[in-house]
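Asker: After the sequence you'll find the predicted model.
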Amino acid sequence: MCVTEQEFEAKWQAMLQKYELTEHSWYKRVYELKDKWCPAVCRDFFSAGILSSQRSESTNHAIGFRASKATTLTEFYTIFKKTTNRWRSTEKYDEFTYSKSIAFTSLPLSGMLKHAAQVFTLSLFRNFEEEFGYSMATTVQMLGSNEECLLYQVTLEDKPWSAHQVNYIQESQTVWCTCKNFEASGWLCYHCIRILHLHSVTRIPDKYVSKRWTKFAKTEAWDRLKNQDPKQQYIPWRQTMMRKYYNLIL
């Protein structure tokens, strides 16, 4: 639950001293690998909120319900092919549904929330809606300012441990929070949303609308491939034909 690297270092040292683990070899090795498991020191890297083990766990869940120790390699391959076909079918359905529908919400559709419903997929909109709801239950304190940047502290009501500092440049509508949720997940945290709302910003700034979470992310990816080097303009077509040819061989 640590947010900053300084907080992590302080709690780690306090834990080692409390339980007399300063010279423990296993804890020394774990500490050397902190960049791989501690969110507080790796939030500058995009992870979409996925923990290190979630990918393997989701794969095991997807194919493990039919596979066992007695499953042959051929049977496993058949199960895996059916699983991927189901994923692709679901992806096509979701892509059609998300691109043709508008999300509904129990909250009043203010400008920013309405914009999120228009550009984000339904699943991402739910995440943004949750952050937006939290932003309504926060208190804001201005800590300082200079010629172009304003510094605020945003805290959930009755939860002082949730306080984070937010920098805001009004001219460019640039916002940055110490929780680094946007850098790690790709959508704005409730601290940043609160400050944008405070300054009457009614649309999510374009720089904070991650293409991968929009309704037309897949279409834009294909268009981007088509507009690349003329020698590579047939890559999307070739990938589609390779998949069809592969299925034909099977």
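Answerer: That came through, no problem. Residues are numbered from 1 along each chain as shown.
Asker: C-alpha from now on. contacts and neighbour counts both.
Answerer: Will do.
Asker: by contact count, what packs against the longest helix along the chain?
Answerer: Looking across the chain with DSSP state H, the single longest helix is helix 73-100. Helices and strands touching helix 73-100, by 3 or more CA pairs under 8 Å, 6 or more residues apart in numbering; DSSP states H and E, are helix 54-64.
Asker: Next SSE downstream of the longest helix of the chain?
Answerer: helix 111-119 (DSSP states H and E).
Asker: and the helix or strand containing Tyr134, what other elements does it pack with?
Answerer: Remark: Tyr134 resides in helix 122-135, with elements defined by DSSP H and E. Using 3+ CA pairs under 8 Å, 6+ apart as the contact test, the elements touching helix 122-135 are helix 111-119, helix 190-198.
Asker: Mean neighbour count, those helices: which tops it?
Answerer: Highest mean neighbour count among these (mean count of other CA atoms under 10 Å): helix 190-198, with a mean of 22.
Asker: Identify each buried residue in stretch 200-220, please.
Answerer: 201, 204, 209-211, 213-217 (16 or more other CA atoms under 10 Å).
Asker: Just to check, Tyr27 is in contact with Leu21?
Answerer: Yes. Judged on CA atoms under 8 Å, Tyr27 makes contact with Leu21 at a distance of 7.3 Å.
Asker: follow-up on the earlier one: which stretch among the helices and strands packed on helix 122-135 approaches Ser101 most closely?
Answerer: helix 111-119 (8.7 Å; CA to CA).
Asker: if we can go back for a sec, got the contact list for the helix holding Tyr134?
Answerer: 98, 102-103, 105, 107, 113, 116-117, 156, 187-191, 193-194, 213 (CA atoms under 8 Å, 6 or more residues apart in numbering).
Asker: Next one for the comparison:
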Amino acid sequence: MYDIEDEEEFTLKSEEMLDKYEVRNNHWLKLTFGIKEKWGWPYVRNAWGAGMSSTQLSESFNAFLKDFIQSDHNLMQFFMHFDRVLSDKRYKELQAEYALCQKLPRVNIKVKIMEQAADVYTNKIFEEFQDEYVKFLEVNIEEIENDGESTVYTVLDSDGIKVRKVRQECDYSVTCNCRKFEMKGILCSHCLKILRERLKFKEIPSQYILKRWTKKARSENVKDRCGHDIQVDVRLHQTSRYRSLMA
């Protein structure tokens, strides 16, 4: 059931499982299925998650905290050390920001859309976008349907196995049932196929470029709940360390 993307098929397979193992009266299974929207793949794939799994963020942050905080710290010690954690995180952001200014990503395919992606995206996101662009070259459009309001393309995935549906609206916006953009904010190879070959777009439409994945993600100051600029305080706090990077 983990690989099922369709809600109806997910429900059908669940019913088959209950019959196969004769567990229709199992109280725990009833409760678990009752909150399927929180864990079932057909449902959670519609939610934004920056491409992370449900536990990836907490596990990563927990591992990072171990270098600063011990289980026997009292409340005062905890907040003192947690402030060090935030300072270290923000310092690493400054390092990454400086690196972006000094080194451009390597563009393997010399076309306008890739040059645009290299110019706006961070290096990590550009690499992922470039992977999707390479995949789009092997994606095939198998069928085209038009219902008057939108056009639906049946696209055969680059692996030649999975079939995807890409819907193009009258305003030329596109959505794919693989939900990569909705979950991670990067256009999938299936949408790129339609944008490039059917709509003849030479650049990524602005609505598909999330600011959080761009080099200008930190260009605006972040305010706390009292209205104070957090980013300004961080830069002042880290001025001497940042200058050492630029030396």
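Answerer: Yep, that arrived. A quick note: this is a predicted structure, and the numbers were derived from the prediction, not measured.
Asker: Can you give me the TM-score here?
Answerer: Comparing the two superposed chains by TM-score structural alignment, normalised by the length of the second structure, the resulting TM-score equals 0.80, with 230 aligned residues with a CA RMSD of 2.8 Å.
Asker: now the helices and strands packed on helix 122-135 of the first structure in TSV, with distance to Leu143 of the first structure?
Answerer: What follows is those, written out as TSV (distance: least, CA to CA, whole Å):
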stretch	distance to Leu143 of the first structure
helix 111-119	25
helix 190-198	13
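Asker: now Val166 of the first structure, what's its secondary structure?
Answerer: strand (DSSP: H, G, I helix; E, B strand; the rest coil).
Asker: same check, this time on the one 10 residues further on
Answerer: At Trp176 of the first structure, secondary structure determined by three-state DSSP is strand.
Asker: Over to Tyr153 of the second structure?
Answerer: Taking three-state DSSP, the label given to Tyr153 of the second structure is strand.
Asker: Does it touch Asp147 like I think?
Answerer: No. At 11.6 Å, Tyr153 of the second structure does not count as touching Asp147 under the criterion of CA under 8 Å.
Asker: ok, these two, which is more surrounded?
Answerer: Tyr153 (22 against 7; other CA atoms under 10 Å).
Asker: What separation is there between that one and Val174 of the second structure?
Answerer: Separation of Tyr153 of the second structure from Val174 of the second structure (CA to CA, to the nearest Å): 10 Å.
Asker: Check which helix or strand the counterpart of Ala14 of the first structure in the second structure maps to.
Answerer: With TM-score structural alignment as the criterion, Ala14 of the first structure lines up with Glu16 in the second structure. For Glu16 of the second structure, the host element (DSSP H and E) is helix 7-20.
Asker: And that helix against the first structure, how far off on average?
Answerer: In the superposition with the first structure, the average deviation recorded for helix 7-20 of the second structure is 2.1 Å (mean CA distance after the TM-score superposition for the first structure).
Asker: Helix, strand, or coil at Tyr242 of the second structure?
Answerer: helix.
Asker: Let me know how buried it is, in neighbour terms.
Answerer: Tyr242 of the second structure has 17 nearby residues by other CA under 10 Å.
Asker: corresponding residue for it in the first structure?
Answerer: Tyr242 of the second structure maps onto nothing in the first structure, by TM-score structural alignment.
Asker: Tyr242 of the second structure and Ala117 of the second structure, how far apart?
Answerer: For Tyr242 of the second structure relative to Ala117 of the second structure (CA to CA), the value is 27 Å.
Asker: repeat for Gln70 of the second structure
Answerer: 42 Å.
Asker: Name the residues that touch whichever helix or strand Ala221 of the first structure is part of?
Answerer: Applying DSSP H and E as the criterion places Ala221 of the first structure in helix 217-226. The contact list for helix 217-226 of the first structure (CA under 8 Å, 6+ apart) reads 211-212, 232-236.
Asker: could you check the angle helix 73-100 makes with it?
Answerer: 100 degrees (axes from the mean of the first three to the mean of the last three CA atoms, to 10 degrees).
Asker: Closest to the centroid, which residue in the second structure?
Answerer: Lys184 (1.9 Å; CA atoms, centre = their mean).
Asker: Can you tell me what Lys165 of the second structure aligns to in the first structure?
Answerer: Per TM-score structural alignment, Lys165 of the second structure is aligned with Gln165.
Asker: neighbours of the nearest residue to its match once chain neighbours are set aside, just the number please.
Answerer: Among residues not flanking Gln165 of the first structure along the chain, Gln153 sits closest, at 4.4 Å (CA to CA, 6 or more residues apart in numbering). The tally of other residues near Gln153 of the first structure (other CA under 10 Å) stands at 20.
Asker: didn't Gln153 of the first structure look like it was pressed against Ala163?
Answerer: Yes. Gln153 of the first structure is within contact range of Ala163, at 6.4 Å (criterion: CA under 8 Å).
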